[in-house]
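Chemist: Build me a model from this:
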Amino acid sequence: MALHRDIFWIGRQWAVTGSGIQAVDQRLKGAFDIDRAAVWDDDLFLSLRGQGWFNGADFEKALTVARTRFPAPPRAAPEPPSSVSPPAADASRTPDVSLQLETQGKLARFLPQWRVRP
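Modeler: Got it, this is the predicted structure:
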């Protein structure tokens, strides 16, 4: 895959672009491109280290530049400890709601009809 149009840093083997970290070698066809959201994963170096063509120093520099360029995703805040809640109201009890239609002493109001004419 071709490099993204926004190139922030380019090394011998890796480039930091608008989409993340991309391999400069086009023969790899984007198989080792890293999305900008995955830049903060800890196991990136380990997954690529076994490749014969891999240049670790260049990748470390690209990873450093990408991590300064793309902010870390927000961490999920730990849940507050659940406090003891008061017992819920009795759900079997029906609320006292009047369902009677009140129409005495009220006149109906008729509105003129309208329509769109062609």
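Chemist: rest of the way, CA atoms for contacts and neighbours
Modeler: OK.
Chemist: ranges for the strands of this structure?
Modeler: 7-10, 14-17, 20-23, 34-35 (DSSP state E).
Chemist: Which one of those lies nearest to Pro73?
Modeler: Across those, Pro73 has its closest neighbour in strand 34-35 (12.9 Å, C-alpha to C-alpha).
Chemist: Please provide the structure for the following sequence as well, for comparison with the first:
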Amino acid sequence: MALHRDIFWVGRQWAVTGAGIQAVDQRLRGVLDIEIARLWDDDLVGSRRAKPGVNTADFDKALAVARERFPQPPASDPFVVQLVALGVVETPVVSRLVPAMQLRTEGRLARFLPQWRIRR
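Modeler: Down below sits the predicted model:
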């Protein structure tokens, strides 16, 4: 599978993207990729780390960045726990910390809109 369009960190062998942890080498076709919902599954992470040819230092750095970027959903929320137990939730719950982008350009001509800048 191709790298997700949202790339947050790139190492030598691994990248943290909007889909989770992905191998940079596209010849693997997503075999070693880890989805966001399974970042906290220690058995899966251990099996990926044990594969031959995996750069463990790069993998550990990618895992640390991904777990910081996508925190584990709180286990105290009974609704989320019930959905996970039933297998209904396969994608993570959207973090309430990051607001969704809103575009307000309807009905305006593009040449009169100010150019946007990325603020840090």
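Chemist: Can you calculate the TM-score here?
Modeler: The TM-score (TM-score structural alignment, normalised by the length of structure 1) is 0.61; 78 aligned residues with a C-alpha RMSD of 1.6 Å.
Chemist: on that earlier part again, as CSV, the strands of structure 1 with distance to Arg49 of structure 1 would be great.
Modeler: Below are the strands of structure 1 laid out as CSV (distance: least, C-alpha to C-alpha, whole Å):
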stretch, distance to Arg49 of structure 1
strand 7-10, 20
strand 14-17, 14
strand 20-23, 14
strand 34-35, 14
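Chemist: Distance to Leu46 of structure 1 and mean neighbour count added to the ones you listed, as a markdown table?
Modeler: Listed next are the strands of structure 1 as a markdown table, based on distance: least, C-alpha to C-alpha, whole Å; neighbours: other C-alpha atoms under 10 Å:
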| stretch | distance to Leu46 of structure 1 | mean neighbour count |
| --- | --- | --- |
| strand 7-10 | 22 | 16 |
| strand 14-17 | 16 | 25 |
| strand 20-23 | 16 | 26 |
| strand 34-35 | 14 | 16 |
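Chemist: Quick one, which of the ones you listed gets closest to Pro78 of structure 1.
Modeler: Closest approach to Pro78 of structure 1 among the strands of structure 1 is made by strand 34-35 (26.5 Å; C-alpha to C-alpha).
Chemist: that older thread, figure out which of the strands of structure 1 is closest to Phe70 of structure 1.
Modeler: Nearest of these (C-alpha to C-alpha): strand 20-23, 8.3 Å.
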